[in-house]
Structure formats: C-alpha cells, structure tokens
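Undergrad: Sequence and computational prediction follow.
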Amino acid sequence: MRLISLRLQNFRQHADTRLDFDRGLTGIVGPNGSGKSTVLEAIAWALYGNPAARGTRDGIRFSRAGPRAPVKVELVFELAGHRYRVLRGLSNAEVYLDAGEAPIANTITGATELLQRRLGMTRAEFFHTYFTGQKELDVMAALGAAERARFLSRVLGYDRITGAQEFARERRRAVLAEINGLKQGMADPDAIWRAVADAEARLAVA
C-alpha cells in the first residue's frame, strides 16, 4: 500500500488540509495539539470508519465548524497495481477504483468491508502492524513464534503462495488418483496383445 494524497475537512483540528505524499519516508512535525496524530487517525478512519477513531463520533467534527458543516476525509492510495479513492463522512462512505466514475462500494459498511478484504487485514491487525505506537508493539511480542509467523505471513501476503502450493498438491493427488483408477480399469496389456495377434491370425486364415 502506498499513500498518494489525503484531504481532511472539518476533521478534528483540520478545517481544510490537503497532503500529497512522495515516495519514501514522510515526516510530520509540529507542536503539541497541532494535529500530527490526527493525520494518522484520518487515514485509519478513511479505511475502517468510526471504530478507528478516538473518542466518540461527535468528537470528530472540527470544534469551530457549524453543525451542518460536512466532515469528510478523502484518501487516495495504490495497492496491488490499482489506485483507490476513499471518501468517508460521518454518515456516508464511497470507494472508487482507478479512474472509475461509479463507486465500487457506496455504504459505510460496504466500503469498510471491501477495504478490509483488499488490504487483507482487520482493523485490529492494521493497528498492530502498519499503524501502531511503540507501546502497542508488545502485542506482537506476546504472540508465540508460530502465531507470529502465521500472522506476518498473512500480512505480507505469503499465505497466498502457501495456498497456491496446497492447491497444486491437492490437484496432483487428484490427477494421480484418476490415473490409478484408469489403470485399474484397464485389461492386462499382455492379454490384449495376445487377443490382437489371435484376431490377426484368424483374419489371415479367413
């Protein structure tokens, strides 16, 4: 996943802020309370909705915004060769794929579920890996070696390779079973050749 751009409207401390992300590392600096953590929170909120936000739903709105002012986050990112544009508000959400004009998801639940499937991780898994604080890394340390290996394999996409290998092994077993079944249904080769020779001899006599 590579971030392209982020726009926040009436989200926490941000009345209207737009960020464009270059390739490589991005540093966010500023005094306490200026909205640094809010930028990260907005990314998670765009992907996973209200459960990813701190506090209550009502606390998301910019304090100086009017009661009817829209609260919106627009996130653009690339993933697996495609570009996604996510628009999320307090009561709506839409996801657009590449240059499509029609959304591929247009409800809060639908957008969240689609993005979770495409990212390949739940909100909890996202917060414990790509989006985590230093203290929260203890969650990974608490996992056993086998559990940690399985989790990281799924996060990094290695489980797809394992799945393909298992599918190939199952297909191989099925083909071998089919071949053995055909062999068992066939007559003895020597008997067949003797019958062919006998038939040719009778044909020659005839």
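TA: Looks like it arrived, so ask away.

Undergrad: okay, CA-based contacts and neighbour counts for the rest of this
TA: OK.

Undergrad: so is Val73 in a helix, a strand, or just coil?
TA: Secondary structure, DSSP: H, G, I helix; E, B strand; the rest coil: Val73 is strand.

Undergrad: Name the nearest residue to it, ignoring sequence neighbours.
TA: Leaving aside its sequence neighbours, Val73 sits nearest to Leu8 (Cα to Cα, 6 or more residues apart in numbering; 4.7 Å).

Undergrad: Next, count neighbours for the one you found.
TA: 22 (other Cα atoms under 10 Å).

Undergrad: take a look at this one as well, against the first:
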Amino acid sequence: MLLPVFVIVTVGLSGGHLADGVMPCLILVGSAGGAAALWWVLRDWTITDLGLQSPGRRGLRLLWEVPLTLATALTVTAIVGQILGLGSAATTASRESVGPPAAALMLLTCYLVLGPVVEEILVRRMTMPWAEAVLLRMFHSRRGAAVGAVLLSSLVFAALHVVAPVMLWTFFLGIGCAVLTRVHRSLWGGLALHVTVNVIAGAALLPTLAG
C-alpha cells in the first residue's frame, strides 16, 4: 500500500508498536490521501499520459510472465533474506489487528485496487522515467540509465513499505514490475504483477471478513 510521509513517521516514532486497529486506519487514511493528492496533480493527464495504454496482443504474454516473475522474485527474496538473517515478510492478520469487518473490507479494497494503481503511477510511471532521464544526462549510457532507473524506482517502492522484511520483498517485486512495464511499454505490465501479488496476500484477510 501507498504510505504517505505522515504514516511512515508515525510508524517510525512508535517503533512499530501500535495499538490493534491503528495501523489499518493509518493505511486507509494514507492510501486515500495519497490517491487524492495524486489525482489532483494528474487530473488533466490522459490514459496514455498515465501509461495505461493497451499493450496489445503482447499483453497475452503476461499470462506466463507474471507467474514466472513472481516465482523469481519470491526465490531471490528468500535467498537474500536468509543471507541477511531477515524473517519472512508473511504475516497472519487477526480480527483484532485488522479491526471490524467493515474496516477490513475497506482495507482489502484499498489493498487490491487503490494501492496498486497509485503506486504504479507514482513509482513506475513518474519516478522511473525521471530517474532514467537524470541518469542518462549524467552517464550518457541508455542501457545504464535504464538499469539504474529500474533499481532506483524499486528502492523507492521498497521504502514505501517501512518494515525491513517487507522492504526486501517489495524491492525485488518492484524490479519485476519495472521490467514488465518496460517490456510491454505500458503500466499494465507492472500493474498485472502488482495486483496478482496483492490478491494472493489479501486472501489472508478473508477469514476476518467472514468472522
């Protein structure tokens, strides 16, 4: 999810020790606020300006590219996490930590829809091309600028997720999203992977909605 600065600062100052139900509220408020601010800045952009143009027939390749990229990102994260001694990024949501069913439903909606769209526009559509342009002016190498932009945008993506094991995972996930976006020349490439990951992870909230 997109975590604006005030959410990151709040979590940082608390040392990660927040009362049950507080973190979901921060995520909801932060995501909605971030989306509203981004919409205001980009309200005059067209679908093409946002990078959401159709990838065409090439988009069918995402049916196998997304699972392959996801598996690769998970494998690399597990290996690097083991080397660095970081625990798993997976967590089990409880009814108390997520809050009442209504709050859990809103959180799930933000997680599955709002977060991926906002993050992909912010990171892959805005940050990555900007970083590539800056690096190209500095080093005069298109290939180097492209690689550097992928890595830098993935660092930004990871930094938005605050917790160390999650940041490690989202860094490698971000690389996968960036590569798919570049290969398909459309934000739909990275968005397909991003939404797939969030759907899988969001399934952990389903028991709380049924409770």
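TA: That came in fine, so what should we check first? Every value quoted in this text rests on a predicted model; they were computed, and no experiment measured them.

Undergrad: Need the TM-score between these chains.
TA: TM-score for the superposed chains, counting by TM-score structural alignment, normalised by the length of the first structure: 0.22, backed by 72 aligned residues with a Cα RMSD of 5.3 Å.

Undergrad: one step back: show me the contacts for the residue nearest to Val73 of the first structure.
TA: The contact partners of Leu8 of the first structure, taken as Cα atoms under 8 Å, 6 or more residues apart in numbering, are 14-18, 42, 71-74.

Undergrad: what kind of secondary structure is it in?
TA: Following three-state DSSP, we place Leu8 of the first structure in the strand state.

Undergrad: and if you look at Asp190 of the first structure?
TA: With three-state DSSP as the basis, Asp190 of the first structure sits in helix.

Undergrad: Please apply the same query to Leu70 of the second structure.
TA: Reduced to three states with three-state DSSP, the structure at Leu70 of the second structure is helix.

Undergrad: you'd agree it is up against Phe172?
TA: No - Leu70 of the second structure is beyond contact range of Phe172, at 9.3 Å (criterion: Cα atoms under 8 Å).

Undergrad: Among the two, which residue is more densely surrounded?
TA: For Leu70 of the second structure versus Phe172, the count of surrounding residues by other Cα under 10 Å is larger for Phe172: 24 against 18.

Undergrad: so how far is Gln82 of the second structure from the more buried one?
TA: 15 Å (Cα to Cα, to the nearest Å).

Undergrad: and what of Cys177 of the second structure?
TA: Distance from Cys177 of the second structure to Gln82 of the second structure, by Cα to Cα: 23 Å.

Undergrad: what about those two, which has more around it?
TA: Neighbours per residue (other Cα under 10 Å) separate Cys177 of the second structure from Gln82, with Cys177 holding more: 29 against 12.

Undergrad: Enumerate every residue touching the more buried one.
TA: Contact analysis of Cys177 of the second structure by Cα under 8 Å, 6+ apart lists 124, 189-191, 193-194.

Undergrad: What are the boundaries of the helices in the second structure?
TA: 5-14, 22-42, 62-84, 95-98, 101-109, 115-119, 128-139, 142-159, 164-184, 187-202, 206-210 (DSSP state H).

Undergrad: Output the contacting helices and strands for the fifth one.
TA: Which is helix 101-109 of the second structure. helix 22-42, helix 206-210 (3 or more Cα pairs under 8 Å, 6 or more residues apart in numbering; DSSP states H and E).

Undergrad: Report all helices and strands that the first one contacts.
TA: Applying 3+ Cα pairs under 8 Å, 6+ apart, we find helix 22-42 of the second structure packed against helix 5-14, helix 95-98, helix 101-109, helix 115-119.

Undergrad: Residues in contact with the third one: which ones?
TA: Spelled out, it's helix 101-109 of the second structure. Against helix 101-109 of the second structure from outside (Cα under 8 Å, 6+ apart): 24-25, 27-28, 98, 202, 205, 208-211.

Undergrad: Filter these down to just the buried residues.
TA: Among those, those classed as buried by 16 or more other Cα atoms under 10 Å are 24-25, 27-28, 98, 202, 205, 208-209.

Undergrad: and which of these is nearest to Gly12 of the second structure?
TA: In terms of Cα to Cα, no member of these lies closer to Gly12 of the second structure than Ile27, at 14.0 Å.

Undergrad: wait, the closest one sits on Phe6?
TA: No - Ile27 of the second structure is beyond contact range of Phe6, at 10.6 Å (criterion: Cα under 8 Å).

Undergrad: for the helix or strand containing Arg173 of the first structure, which positions count as buried?
TA: Counting by DSSP states H and E, the element that carries Arg173 of the first structure is helix 158-185. Residues of helix 158-185 of the first structure include none that count as buried (16+ other Cα under 10 Å).

Undergrad: If you count contacts, what does that helix end up packed against?
TA: Using 3+ Cα pairs under 8 Å, 6+ apart, no helix or strand is in contact with helix 158-185 of the first structure.

Undergrad: Leaving out sequence neighbours, find the closest residue to Arg160 of the first structure.
TA: The shortest distance from Arg160 of the first structure to any non-neighbouring residue, by Cα to Cα, 6+ apart, is to Arg154 (7.9 Å).
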